[in-house]
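Trainee: Sequence first, then the predicted structure, then my questions.
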Amino acid sequence: MTERLFQDDSYLKTTTATVVSAGPEGVVLDRTVFYARGGGQPGDTGVLRWPGGEMVVADAIKGEGAAILHVPAPDAALPPAGSVVEATIDWDRRHRLMRMHTTLHLLCSLIKGAAVTGGSVGADKSRLDFDLPNPPPKEEIEAALNALIAADHPVRIEWVDESVLDTDPGLVRTMSVQPPRGSGRLRLMRIGQGDGQGDGLVDLQPCGGTHVARTGEIGPMRVQKIENKGRQNRRITIVPG
């Protein structure tokens, strides 16, 4: 098992860790700050360093069980099993992904009552697809999105019992991806102060990704386009403003 330090603190940039195994498919550490690709968010890139060597990490993906594979760049040296390494992410790229991922949650909160049929987080461009025949005008969405960003709402991670999905299935907006079950715990991402719509809560959804601490950290965003991707499927693409 790889301890996922990013799940409780998205701002950790580096950590020391012990190499559990190393091969061309990837390096497994006992703990890591590298987010493993999933939920529409790319895996982190960065570097592993140890006395006498370093390995550029080209991607981070999920391995067997609860392991995370730190995928080496082509022809990169591998750290010896059992050695201690310093694992450091490309922070600039991660922070751009954090800003984008939180923005997609804000966008989701604005398109009420429509299920999310797909999505992708990118450092320079991101999108959400909605089961929605008639989306609001692009300018209206963009103005509302930037108002939520400028309001500097707090963003926090909470862990709850996974049974909440049975009592409140409406927490899940995505049609194609369901939160993993079986661990007994569910990770929620909350934007806003309140506990319910209308009392300061902006968004509350299961999410395993990394996020900023406040919406004001995101900066201006622009709705680049709204596309028809099917009879009732509308794709909204956002880019930094």
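Mentor: Good, I have the coordinates.
Trainee: rest of the way, CA atoms for contacts and neighbours
Mentor: Fine.
Trainee: In this structure residue 185 contacts residue 158, no?
Mentor: No. Counting by Cα atoms under 8 Å, residue 185 does not reach residue 158; the two are 10.0 Å apart.
Trainee: Counting by contacts, list what the longest helix seen in the chain packs against.
Mentor: Secondary structure of the chain per DSSP state H: the longest helix is helix 91-110. On a contact count with 3 or more Cα pairs under 8 Å, 6 or more residues apart in numbering; DSSP states H and E, helix 91-110 meets strand 126-131, helix 138-150, strand 201-206.
Trainee: Quick check: closest non-adjacent residue to residue 63.
Mentor: Leaving aside its sequence neighbours, residue 63 sits nearest to residue 69 (Cα to Cα, 6 or more residues apart in numbering; 5.6 Å).
Trainee: So the one you found, which state does it fall into?
Mentor: Judged by DSSP: H, G, I helix; E, B strand; the rest coil, the three-state class of residue 69 is strand.
Trainee: Tally up the residues packed near the nearest residue to residue 174 once chain neighbours are set aside, please.
Mentor: In this structure, residue 174 finds its nearest non-sequential neighbour in residue 116, 4.5 Å apart by Cα to Cα, 6+ apart. Look at residue 116: counted by other Cα atoms under 10 Å, it has 22 neighbours.
Trainee: distance of the closest residue to residue 127 other than its chain neighbours from residue 222?
Mentor: Closest residue to residue 127 apart from its sequence neighbours, by Cα to Cα, 6+ apart: residue 237 at 4.3 Å. For residue 237, the distance to residue 222 (Cα to Cα, to the nearest Å) stands at 9 Å.
Trainee: Make sure residue 219 is indeed in a helix.
Mentor: No. Going by three-state DSSP, the assignment for residue 219 is coil, not a helix.
Trainee: can you pull the contacts of it?
Mentor: For residue 219, the contact set (Cα atoms under 8 Å, 6 or more residues apart in numbering) comprises 149, 150, 240, 241.
Trainee: For residue 54, give its distance to residue 76.
Mentor: For residue 54 relative to residue 76 (Cα to Cα), the value is 8 Å.
Trainee: hang on, I meant residue 22
Mentor: According to Cα to Cα, residue 22 and residue 76 sit 12 Å apart.
Trainee: Compare the two and say which is more crowded by neighbours.
Mentor: residue 22 (19 against 15).
Trainee: hold the first one in mind and look at this next one:
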Amino acid sequence: MTEPLFRADAYTREAKAQVIALTEEGGIVLDRSIFYPTGGGQPGDSGWLDWDGLRMPLATAIKGRDDSIVLVPAEPVALLPLGAHVMQVLDWDRRHRHMRLHTALHLLTAVIPYPVTGGQITASHGRLDFDMPDMTQDRAAIETALNDYVARDVRVSDGWITAQELDANPDLVRTMAVQPPRGAGKIRLVRVGDADDPIDLQPCGGTHVARTGEIGALRLGRIEKKGRQNRRIYLHLES
């Protein structure tokens, strides 16, 4: 099991760790990780491992067995020895763009109140697919509403509920394609805005900015028809 340091503080850029396992495919498992593993439409983090004056570039992080996080080297190199002590260094610029876009997509689900059938985040843009037969909202109005939420600079926070509490509040789940993980007995909720009247509240395991003002200006991209009842909407950071 890998302790997910990014869950407690998404702004941690460096942290010490120890190698506890090596996979047959050449992956590295640490006892604690600042690297978010691919999941929920958000890419795995990249960065570096430093030890004994050496540096290993990491291409991504993925989920392994038993709640482990597997770090994937960017190039074939000799693996670290078991038990080695390393310094993790996050590719912060890339991660921070993921955080900004992930929070922005939560705002998009607040502006467009339809079930989400899929989504993806990259360092340049994000997109969501909505179970929406007709595009009734004006794109200029959507973009204005998104940037108004950004300008309000509200707090983004998280909390935990049980699976039973989620079952009692099924409307919290906005994503039809991916159900919240229930194996740990508790489910993480991400809240945008005040606790009493949030802009958005839904289960999510991804990394987010601390306040919406950190997202920066947003630009609505293409709106595509994907099948009879699906609309794909792209969202871009202006800088």
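Mentor: Right, received. Where do you want to start? Because the structure is predicted, anything quoted here is derived from the model rather than measured.
Trainee: follow-up on the earlier one: now render the helices and strands packed on helix 91-110 of structure 1 as JSON lines, adding distance to residue 193 of structure 1 and mean neighbour count.
Mentor: Below are those laid out as JSON lines (distance: least, Cα to Cα, whole Å; neighbours: other Cα atoms under 10 Å):
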{"stretch": "strand 126-131", "distance to residue 193 of structure 1": "25", "mean neighbour count": "23"}
{"stretch": "helix 138-150", "distance to residue 193 of structure 1": "13", "mean neighbour count": "17"}
{"stretch": "strand 201-206", "distance to residue 193 of structure 1": "6", "mean neighbour count": "21"}
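Trainee: Distance to residue 172 of structure 1 for the ones you listed - can I get that in TSV?
Mentor: Converted to TSV, those look like this (distance: least, Cα to Cα, whole Å):
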stretch	distance to residue 172 of structure 1
strand 126-131	13
helix 138-150	21
strand 201-206	6
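Trainee: Which one, of the ones you listed, ends up nearest to residue 36 of structure 1?
Mentor: Closest approach to residue 36 of structure 1 among those is made by strand 201-206 (16.7 Å; Cα to Cα).
Trainee: Following element in sequence after that closest one, please.
Mentor: Once the chain leaves strand 201-206 of structure 1, the next helix or strand it forms, by DSSP states H and E, is strand 221-228.
Trainee: For the following helix or strand past that next one, name the packing helices and strands.
Mentor: Moving toward the C-terminus from strand 221-228 of structure 1, the next helix or strand (DSSP H and E) is strand 233-240. Judged by 3+ Cα pairs under 8 Å, 6+ apart, the packing partners of strand 233-240 of structure 1 are strand 126-131, strand 221-228.
Trainee: who's in contact with strand 233-240 of structure 1?
Mentor: 117, 124-133, 135, 219-229.
Trainee: tell me the centre residue of structure 1?
Mentor: In structure 1, the residue lying closest to the centroid (Cα atoms, centre = their mean) is residue 209, at 2.7 Å.
Trainee: how about that one, what's its match in structure 2?
Mentor: Structural correspondence for residue 209 of structure 1 with respect to structure 2 (TM-score structural alignment): residue 206.
Trainee: quick one: contacts for that match?
Mentor: 36, 39, 40, 42, 102.
Trainee: can we see that at 10 Å?
Mentor: With contact set as Cα atoms under 10 Å, 6 or more residues apart in numbering, residue 206 of structure 2 has these partners: 6-7, 10, 36-43, 98-99, 102-103, 188, 190.
Trainee: Look up how far residue 78 of structure 1 lies from the residue of structure 1 positioned farthest from its centre.
Mentor: Of all residues in structure 1, residue 52 has its C-alpha farthest from the mean position, at 33.2 Å, by Cα atoms, centre = their mean. Separation of residue 52 of structure 1 from residue 78 of structure 1 (Cα to Cα): 11 Å.
Trainee: Could I get the contacting residues of the residue lying closest to residue 90 of structure 2 once chain neighbours are set aside?
Mentor: Leaving aside its sequence neighbours, residue 90 of structure 2 sits nearest to residue 47 (Cα to Cα, 6+ apart; 4.5 Å). Listed by Cα under 10 Å, 6+ apart, the contact partners of residue 47 of structure 2 are 13-14, 34-35, 56-61, 71, 73-74, 88-92, 94-95.
Trainee: now swap in residue 187 of structure 1 and tell me
Mentor: 7-8, 157-162, 179-180, 205-209.
Trainee: Now for those residues: which two are most distant?
Mentor: Using Cα to Cα, the contacts of residue 187 of structure 1 span at most 18.2 Å, a distance reached by 161 and 209.
Trainee: Tell me the secondary structure of the closest residue in space to residue 93 of structure 1 that isn't next to it in sequence, please.
Mentor: Leaving aside its sequence neighbours, residue 93 of structure 1 sits nearest to residue 123 (Cα to Cα, 6+ apart; 6.4 Å). At residue 123 of structure 1, secondary structure determined by three-state DSSP is coil.
Trainee: distance of residue 123 of structure 1 from residue 185 of structure 1?
Mentor: Separation of residue 123 of structure 1 from residue 185 of structure 1 (Cα to Cα) stands at 29 Å.
Trainee: Regarding residue 166 of structure 1, what is its secondary structure?
Mentor: The three-state label for residue 166 of structure 1, taken from three-state DSSP, comes out as helix.
Trainee: residues near it, how many?
Mentor: Residue 166 of structure 1 has 9 neighbours, counted by other Cα under 10 Å.
Trainee: Repeat that for residue 152 of structure 2.
Mentor: Neighbour number of residue 152 of structure 2 under other Cα under 10 Å is 12.
Trainee: From what I see, it and residue 215 are in contact.
Mentor: No. Using Cα atoms under 10 Å, residue 152 of structure 2 makes no contact with residue 215, being 11.2 Å away.
Trainee: Could you tell me the end-to-end distance of stretch 60-74 of structure 1?
Mentor: First-to-last distance for stretch 60-74 of structure 1 - Cα to Cα - comes to 14 Å.
Trainee: Go through that stretch and flag the buried ones.
Mentor: Using 16 or more other Cα atoms under 10 Å as the test for burial, stretch 60-74 of structure 1 gives 60, 61, 62, 63, 67, 68, 69, 70, 71, 72, 73.
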